[in-house]
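Colleague: Just to be clear, the model below is a prediction. Sequence and coordinates:
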Amino acid sequence: MAIEVRSLAWHGKGLHLIDQTALPREIVRLDVTDVDTLIDAIRRLAVRGAPALGASGAFGVAIAMLQAEREGWSEDTLRDAVSRIRDARPTAVNLAGGVDRVLPLVPKGVAAVVAEAEAVVREDVAANKAIGANGADWILAHVERRPLRVLTHCNTGSLATAGWGTALGIIRELHERGVLEVVYADETRPLLQGSRLTAWELDQEGIPHFVQPDGAAASTILRGLVDVAVIGADRIAANGDTANKIGSVGVALACADAGIPFVVAAPQTTFDPATPHGDAIEIEERPESEVLEWGGVRVAPEGSRAFNPAFDVTPARLINAIVSERGVTEPRT
């Protein structure tokens, strides 16, 4: 039986998070009531995914306010704590957006901030449902083969959002309509969000799927085994360039060569008109140990260094459709 997973929930004095680093082995829930714990959860990817980070940022302001009351912080200390939450991860625009949305309500108190953060959650779930419908409609209008074989990269389901999912929401919609054959889920190196998280969500939904190495994606596409690729986004620049998990641009290049659609799914909160193009997007570089070690054991020579960008940028010219709750735009046309 399918279960609707919610990555986060407010409980009155703090935030309950599913620790996504523990999945799929077990479901561990974190009780976050202070700023340092929240920032740690964000940085080590216990909570991740652009929309989920946006909601976490909004609730994070309330957490900082409650901690300020408990510990007698000055206004400067509170302001610094909120800034640290806002800047905990630089690439996803939603984190800063969630913080900025609730900041004007700080003078009205914690209850007002929490109410606005809850609105962020409700709006994201509604947006994701609309993205699912809009994306499914567009794909069915532009891809003839039935049933569909879909490739996706990283994790874009309920775990990455406030509920339902963006790219995975489209896949769920296609499955509900009875037109989905199989999903190829890239494993998503080096932290395996595809094999640990996306496959887990697909399994919960009873959706047929293969987990494949990231390096297999281009070959799977060029062999004609995929009809459409659907990914999420962490930031969409004004010109349509899109930042997403590292490896996304390789999928886009393969789709362009194979002549199949490459679709990006994201809510309007992920669009950043203040960023003119992809070159202006700051790409987060994560710890070298994520690449050089496996399960805490060194697997590369001691003299080796690691280059570990968390994201890449897909140029708008490689994107066939960008799906949001407001509809679909086609950057390549």
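Modeller: Good, I have the coordinates.
Colleague: Please count neighbours and contacts with C-alpha atoms only from this point.
Modeller: OK.
Colleague: Determine the number of other residues adjacent to the nearest residue to Gly278 once chain neighbours are set aside.
Modeller: Distances taken as Cα to Cα, 6 or more residues apart in numbering put Asp241 closest to Gly278, at 5.1 Å, once the chain neighbours are dropped. If you count neighbours by other Cα atoms under 10 Å, Asp241 ends up with 22.
Colleague: one more structure, for comparison:
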Amino acid sequence: METKKTILDYETVHLDDENNAMIIIDQTQLPGKTELLTLTTAKQIWDAIYLLQVRGAPAIGVAAGYGIYLLAKQIVTEDYDAFYKEFKKQKEYLDSSRPTAVNLSWALNRMEAVVTANQDKSVAQIKQLLKEEAIEIQQEDIRVCKAIGENGLALVKPGDGILTHCNAGQLATSRYGTATAPIYLGHERGYEFRVYADETRPLLQGARLTAYELQSAGVNVTLICDSASSTVMRNGWIDAIFVGCDRVAANGDVANKVGTANVAAVAARYHIPMYVCAPTSTIDLNTPTGDQIKIEERPAEEVTEMWYEKRMAPDDVRVYNPAFDVTDHELIAGIVTEYGVAKAPYTESLKEIMAKKNA
């Protein structure tokens, strides 16, 4: 009897090089429908990132790598200068799709470095090197997430209650996730965690994605409204909090899905450790504090109309819909990376983590 596929059996992002395409799961359709999108043009790739059809900092980085490679393949010239000029134009266009997630610019800059470091090679050779680099970005993501999972798992014990916010799971990465990586590894090893997932308004990534993928994996997961997080903490049901992030400032301030700062503040009240699971690709030592992180503001309709059969807010009411908030470093017990767990003072520990990476 054939085993039924779950959402975890699909790749979040993958390259179909033979057909000059990138294939993604359209996450805006989940959990009701598993739809794969084939992306071939710059506008399709830009839209997929902006519209959150592909989302999660690591997955955005992977999509950016494959996306700029596919667009580079379409440049018809053997002249390096002409190739690089068009490459730069396409890179800047993709980079404009999401301003907060540092993985987008990180991956695009990494791909550009391949172009500038190989000026002595033919355009055809550069395109091949871009393909290899994009594939390596994805393979590296898998290795990084597993390492984050191992480091995060060391911070909890079997039977613990864990709270998570938004989706930093497999759907946000290539495999394992970041914040969910300790949960998946613990589940494989019989830890029997009790996981609570915030629904995460207004786009419901917790309800539609995190609860869906954890349930598909057989994890003991309970969905809660964002406003119930304080109740489950006060009830003593939460032993640790794991969240992902889109950018880490040099002082340890973290930008993540809006609502994360609320969770952190309540966790501090109840003395529950909050851990941020952050690949080193999200650490931005050039940004001194969270005050310098540009926060993307999303359309008002996500609050007033999305998910409702009819509009659920007064016409013309003002709406403030930031996609992210900044959690102050004082509220964070540790930043879990693939090279270890950074602890306060983060201005020192994050430098040490990045030194390990560069070594």
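Modeller: Yep, that arrived. On a predicted model such as this, the values are computed, not experimentally measured, just so you know.
Colleague: circling back: for the aligned residue in the second structure for the residue nearest to Gly278 of the first structure, which residues are in contact?
Modeller: Using TM-score structural alignment, the partner of Asp241 of the first structure in the second structure is Asp253. Counting by Cα atoms under 8 Å, 6 or more residues apart in numbering, Asp253 of the second structure touches Thr289, Gly290, Val326, Thr327, Asp328, His329.
Colleague: Would you state the helices of the stretch 101-250 of the second structure in chain order?
Modeller: In the stretch 101-250 of the second structure, the helices defined using DSSP state H, counting those that start in this stretch lie at 102-116, 123-153, 181-188, 205, 211-216, 229-234.
Colleague: any idea which of the contacts of Asp253 of the second structure is closest to Lys89 of the second structure?
Modeller: Of all these, Lys89 of the second structure sits closest to Gly290, with 29.1 Å by Cα to Cα.
Colleague: For Ala115 of the first structure, see how far away the spatially most central residue of the first structure is.
Modeller: The centroid of the first structure falls nearest to Gly49 when counting by Cα atoms, centre = their mean (2.6 Å). From Gly49 of the first structure over to Ala115 of the first structure the distance is 22 Å, taken as Cα to Cα, to the nearest Å.
Colleague: cool, Gly295 of the first structure as well?
Modeller: Applying Cα to Cα, the value for Gly295 of the first structure to Ala115 of the first structure is 40 Å.
Colleague: which of those two has more neighbours?
Modeller: Ala115 (16 against 8).
Colleague: So what does the more buried one match up with in the second structure?
Modeller: Under the alignment (TM-score structural alignment), Ala115 of the first structure pairs with Glu132 in the second structure.
Colleague: ditto for Ala127 of the first structure
Modeller: In the second structure, the residue paired with Ala127 of the first structure is Val144, using TM-score structural alignment.
Colleague: Tell me how many other residues crowd the closest residue to its match other than its chain neighbours.
Modeller: What sits nearest to Val144 of the second structure in space, not counting adjacent residues and going by Cα to Cα, 6+ apart, is Glu338, at 5.3 Å. By other Cα under 10 Å, 22 other residues sit near Glu338 of the second structure.
Colleague: Relative to Pro279 of the second structure, how far out is Glu338 of the second structure?
Modeller: Counting by Cα to Cα, the gap from Glu338 of the second structure to Pro279 of the second structure is 6 Å.
Colleague: Find residues that contact each of the two.
Modeller: With Cα under 8 Å, 6+ apart, Glu338 of the second structure and Pro279 have common neighbours Val144, Cys145, Ile148.
Colleague: on that earlier part again, mind listing what the alignment partner in the second structure of the residue nearest to the centre of the first structure touches?
Modeller: By TM-score structural alignment, Gly49 of the first structure lines up with Gly56 in the second structure. The contact partners of Gly56 of the second structure, by Cα under 8 Å, 6+ apart, come to Asn167, Ala168, Leu171, Ala172, Thr173, Asp246.
Colleague: residue contacts, the residue lying closest to Ala255 of the second structure once chain neighbours are set aside?
Modeller: Nearest non-adjacent residue to Ala255 of the second structure, counting by Cα to Cα, 6+ apart: Val326, 4.5 Å away. By Cα under 8 Å, 6+ apart, the residues touching Val326 of the second structure are Asp253, Val254, Ala255, Asn256, Thr260, Ala261, Gly290.
Colleague: With that, I have no additional questions.
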